[in-house]
Structures are given as C-alpha cells and as structure tokens.
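Participant: let's see this in three dimensions:
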Amino acid sequence: MTTNSSAPSATTRPLRIGLIANRSHQDAPDSALVQLLRGARHSIAQLQPEWIVVGRTLDAIIAHDLLAVCGKHQRFPYGREGGLMKLVSRVVDNDPARTVDAVIYLIDPVDPSSVFPEAQALKRQCVIHKKPFLSTLASAREWLDLEAFNAGAAADAALNPGYALAGEGIALIAHDAMKERMLALAEKHFTLLDQFAHRYATGTTGGLLNQLAQKIKGEEAGRHWVQPFLSGPLGGDAQIAELVLEKKIRRILFLEDPHVARQHEADIQLLERAARTVSDFALVVSDAGGADRWLELISKRMAPTT
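Facilitator: Next comes the predicted model:
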C-alpha cells in the first residue's frame, strides 16, 4: 500500500479512486471485492468518492448489487481492451479533473495478469507520484477507515483489533537511497512505532534503526529495538515474508526507490506476494510521503478521546 500525503480536501473535490480486482477476488459472495465494499460502506459513505472502475470489476459490483454503495463512478474498458493502461495514465495526469488520487487493485498473487507490464507500471507510478497503491483487502479497508476517520467519521470498530499495536508486528525496510528518509520517519513517529510489540528490518536498515533507538531510549533499552534480518539481496525479504504468511507481521513499511534497477527484484515481489496471499490481514506501504500521512493518521485514530 502507498498512501497519499496530500489527499484532496472536501473543499476542493471528492477523492477519485481507481478500482480493479482480479477475477478470483470478484465473483464469490465473500470475495475480497464484496468484503471491501460491504465492510467499508460507512467509510465510503463519509468520503463519497468518485470511482473509476475497470470493466469486469464494475460488472461484478453490479452483479452483487453493490452499485449503490459505490455511488458516483465511471466505467473504464475491460483490461484486455486497455482499461488498466488507461488507469496508469490517470495516475500520472496532473489535471485535477482527470487524475486519480488512489488505486485499489485487489491482486490475486497467482493470477497471471498481476505481473503484466501495465500492472507493474501502475504500482510503480503510484510510488513515484506518491499516491496510494492498495493491493490487499486489509490495505484498502485500513486506508478507507483512516481517511474517513480523518474526515470526521466514527472509526470502523471491526478494524480495532489491528490497531492494538501492543500485539502487532511491523517490518521497516528501505532501499539505499531511502534509508535516511526511513530514519527521519522513524524518529518523527518513534512514539507510535515504539508501541508495536515487534519491529523487524532487513540488513543495514535494522542496524541504523537500532542506533536511532539507542539515541532516543538509551544504549541498553534501544539496542534490540528492531530485530534485524539479512539484507534484501541476501534473503532478508524472504525471511520477513515468512512472518507475514504466519500472520506475525501485519504492516510492512517498504520505502522503495523506483528509479533504480534492482537485482533482487524477485525478492521484493516475493514479499509483496506474501502480503497478497494473506490479503485480509497484511498491507504494504511503499512511499515516504504516504508513509508519513499513514503513521500520522494511525496516531490520530489511536489518540484518546476526551
């Protein structure tokens, strides 16, 4: 999941969200698409977004009698007719009357279309343009909940267990060019991150985060603040993916540098695939600006009311 650091305010225009789901996430009465729209209906009612829905996904919404939940929408062509390619174009479009602010793409990790060039380009351009790319049911539900809560809606009580951070694990991963940004985020949101039961990281990032924790908490208290694994190229992503599959890590903050070729691209995709395998549980945040907003909104949602 990438998250938007500058979502449109209610005084400008509603959010515009691209929506697509792989076939296995559309058809069944308990599919991820159905769970999303039914489970998040109150958040959707608060936000009243405009949806841009790719072909067959809109057919499924109509078949499940959920069009009223969506509200305002625009149909894009079927994927085989270029609908997903058009959605990539809308991500990068600067025209406020055309651009999308977020993309929900419910990905089945064994669907061949999930590795088509347009699917990969969609995610990459969301990261570059700092827009949410929400590829699991859990990421879409949490994002809609946080944005609706920020807009004045009541928190979605069904999601409350996931915000009990004392029982949660988070992974903190950053490519070389993003490590300083990760440290800045961790320092800014240290109080929140410190509430997690477990923090995990790959390679150098883990060592740097433990040094930061020692500066903040003291040498002994911060020494093992993060459990470091191997570096990504040596298999650290795979080690973290196993904990995701075992549902020991729900949230993955993976600050990607989309502008460089990555020799261990397969390892990165493995970690994302793990999150999509447990779609109703895990989520990935992939850009720094969006991560800042995401952590801020989690803090706001968890703040005690007076």
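Participant: going forward, measure contacts and count neighbours with C-alpha atoms only.
Facilitator: OK.
Participant: where do the helices sit along the stretch 101-250 of the chain?
Facilitator: 117-128, 137-150, 179-188, 190-193, 203-217, 219-222, 236-245 (DSSP state H, counting those that start in this stretch).
Participant: second input sequence below; structure requested for side-by-side comparison:
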Amino acid sequence: MTTVRKAVIPVAGLGTRVLPASKAIPKEMMPVVDKPVIQHVVEEAVQAGIKEIILVTRSGKSSIEDHFDSHYELEEQLERKNKTDLLNAVRNIIPSDVTILSVRQSEAKGLGHAVHCAAQVIKDEPFVVILPDVLVNNYQQNETDLQKMVAAFDQHSAAQIMVEAVPEDKVHLYGITDCNGIKPAAGESAAICGMVEKPSADEAPSDLSVVGRYVLPGRVMELLADTKPGAGGEIQLTDALDELLKEQTLEAYRMTGKTYDCGNKLGFLQANVAYGLQHPETAADFKQFLAQQD
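Facilitator: As a prediction, the model looks like this:
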C-alpha cells in the first residue's frame, strides 16, 4: 500500500491568461468536455491512491468547493425523472472514502507559499502537489503517470518531479532539470543534481521541463517555512526543492502521457479536442465534424 495519501492542489490563481472567461468563473471550473478542469485533476489524484485532497483557495472560488458537495435538489429531480446515468455522474464525483477540504491563501506569494498554506494538514506526511492548470492525459494506458510517480516514491524513497522533453527554443519558458546528462526513458526516473528556472537555450542543462506534478516528503513543508522570496519576489517551491536536494535524493520522472495547459486559451482548446475525441458520447460525431472543417 502506498504511503502517499494526501494531495495539495493550489487553486487560488486569478486565471489572467484565459480572461475574460475567468472573470466571474474560476478557471478551474471551465469545462473540458463535460467535466470542469478541477474534476479531471481530482480524479487523477484519486486514481493514484490519494484519500485526502487539500484545495488551497481564496475568496471568489467557492464554486469549486460546491462542485464536490452534494446537490440535493438536483439529485432528487434526476432520481424522480429516472435519469440514472446523470444521477450517478453527479452523485459519484468522488468516492465516499475521499475527503476534500480547503485552506485559504490570504495573498498571492507564489507557489511555494500556496503549498505551505497546507502545512497544518500535511504535517510530516509525504504528499502530492498537482497544478490544476495542466491536464495529464494517459488515455488507454494501464497506469497514469501520477500512479507511477507514487510507486517510484515508495520504491526509491526519493521525491519525484514529473518532467517532459520540450523543444530547445522553448526551454526558456520552463523550469529545467539537470540529471547530469542522463535522460530517463518515458516512465522511468533519474536522479536530479540541479534545477534551473527558465534558462536560455545555451545555459539549459537538458530539455527536461518540470510539468506540474510532484511527490514530496513532508520535510518540504519545514523547508518552505524558512524559504525567502526568490524570483518575482515570490516564495518559490523550486527554492525549497534546491534545499531538499542538499539533504536527500530527488528524481525526475519522465512522463508517458500528453499534457495540456488549460491555463491558456490554446491549451484549453487542445484539451477539449483531445478529450472530446476520447469521450464515448462525443468521439464519433466530433471526429466527423473536425474532418469537415477547413
């Protein structure tokens, strides 16, 4: 049985890259086919064995919490009309043995600060961090990448950071891992000797960019408590991980699936196309529709 049972999902962002859609609706509630982005992410966590999900939120985001709560009037109406499939889809969003709770991030001070807001709930236990902007699609694979990361954490007792290869002209947009020249095969991990935030192509130690999935020991919360503001005047998770690297092994896990950045317009559209072509209710007609477009 896995030792990793908790996940932190920061959802306090303003969603400026998808304005005006996110002006009144949290970006995490924007739908990819028939589920909001946040539900896709929570289902990913549940598949990986997570039993307690901590949403790091702020004012104006209550609809995210409402989505995972019961809606008695809606359920009663669906039951009365014998719409069983819809009733099950609404009622069984998360399994009964999974708990979702929220903590507040009072002000935007960076990803590291957001993660540390959950310290009282995490305590000294290992935990997953999932950035909800990014969907990881493991369609028709036996295991998800996050499941494999959790298994690697249990096996190697080493923090796992999901990475994917990016084109050379894109490395300056991402955090890049240095694995001392080693490039793990997809689905495998390699020890990290350093991380560089948004390097130039000439300075990048590899093409392996950090994706937005982490499996971390509880020690990270202690390090975050002492982490000073870094890039952009914010408390960076990367800075705490650099400190952790001085104490123990960190590994880069190279993903097998595909990612879609739903935090920007193009990525959001790409996700809807990919998931729409996979959904049993929409796949056939949607494929036909796309084939007819210029």
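Participant: what value does the TM-score take for this pair?
Facilitator: Once superposed, chain against chain, the TM-score is 0.38 (TM-score structural alignment, normalised by the length of the second structure); 180 aligned residues with a C-alpha RMSD of 5.9 Å.
Participant: quick one: buried residues of stretch 73-81 of the second structure?
Facilitator: 75, 78 (16 or more other C-alpha atoms under 10 Å).
Participant: what lies in contact with it?
Facilitator: 84, 86-87, 90-91 (C-alpha atoms under 8 Å, 6 or more residues apart in numbering).
Participant: can you say which of these are buried?
Facilitator: Buried among these (16+ other C-alpha under 10 Å): 87, 90-91.
Participant: what about Leu87 of the second structure, distance to Asp239 of the second structure?
Facilitator: Separation of Leu87 of the second structure from Asp239 of the second structure (C-alpha to C-alpha, to the nearest Å): 45 Å.
Participant: wait, Val273 of the second structure
Facilitator: Distance from Val273 of the second structure to Asp239 of the second structure, by C-alpha to C-alpha: 36 Å.
Participant: higher neighbour count, these two?
Facilitator: Asp239 (20 against 17; other C-alpha atoms under 10 Å).
Participant: give the buried residues for the host helix or strand of Leu224 of the second structure.
Facilitator: Here Leu224 of the second structure sits within helix 219-225, counting by DSSP states H and E. Of the residues in helix 219-225 of the second structure, 220-221, 223-224 count as buried by neighbour count, 16+ other C-alpha under 10 Å.
Participant: so which elements touch that helix?
Facilitator: helix 111-116, helix 237-245 (3 or more C-alpha pairs under 8 Å, 6 or more residues apart in numbering; DSSP states H and E).
Participant: for the contacts of stretch 73-81 of the second structure, give me JSON lines that also has distance to Ala191 of the second structure.
Facilitator: Output for those, formatted as JSON lines (distance: C-alpha to C-alpha, whole Å):
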{"residue": "Thr84", "distance to Ala191 of the second structure": "49"}
{"residue": "Leu86", "distance to Ala191 of the second structure": "46"}
{"residue": "Leu87", "distance to Ala191 of the second structure": "46"}
{"residue": "Val90", "distance to Ala191 of the second structure": "42"}
{"residue": "Arg91", "distance to Ala191 of the second structure": "42"}
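Participant: now, which of those residues sits nearest Val121 of the second structure?
Facilitator: Arg91 (26.2 Å; C-alpha to C-alpha).
Participant: what is the burial count for Asp285 of the second structure?
Facilitator: So Asp285 of the second structure, with other C-alpha under 10 Å, has 12 neighbours.
Participant: now do the SS call for Val103 of the second structure.
Facilitator: Here Val103 of the second structure is recorded as strand under DSSP: H, G, I helix; E, B strand; the rest coil.
Participant: right, and it touches Ile53 too?
Facilitator: No. The criterion here is C-alpha atoms under 8 Å, and Val103 of the second structure misses it with Ile53 at 10.6 Å.
Participant: with neighbour numbers in mind, choose between these two.
Facilitator: Counted by other C-alpha under 10 Å, Val103 of the second structure and Ile53 do not tie: Ile53 has more neighbours, with 23 against 18.
Participant: if I look at the more buried one, how far off is Lys287 of the second structure?
Facilitator: Taken as C-alpha to C-alpha, the span from Ile53 of the second structure to Lys287 of the second structure is 35 Å.
Participant: equivalent analysis for Val273 of the second structure, please.
Facilitator: 9 Å.
Participant: and if you look at Leu223 of the second structure?
Facilitator: 49 Å.
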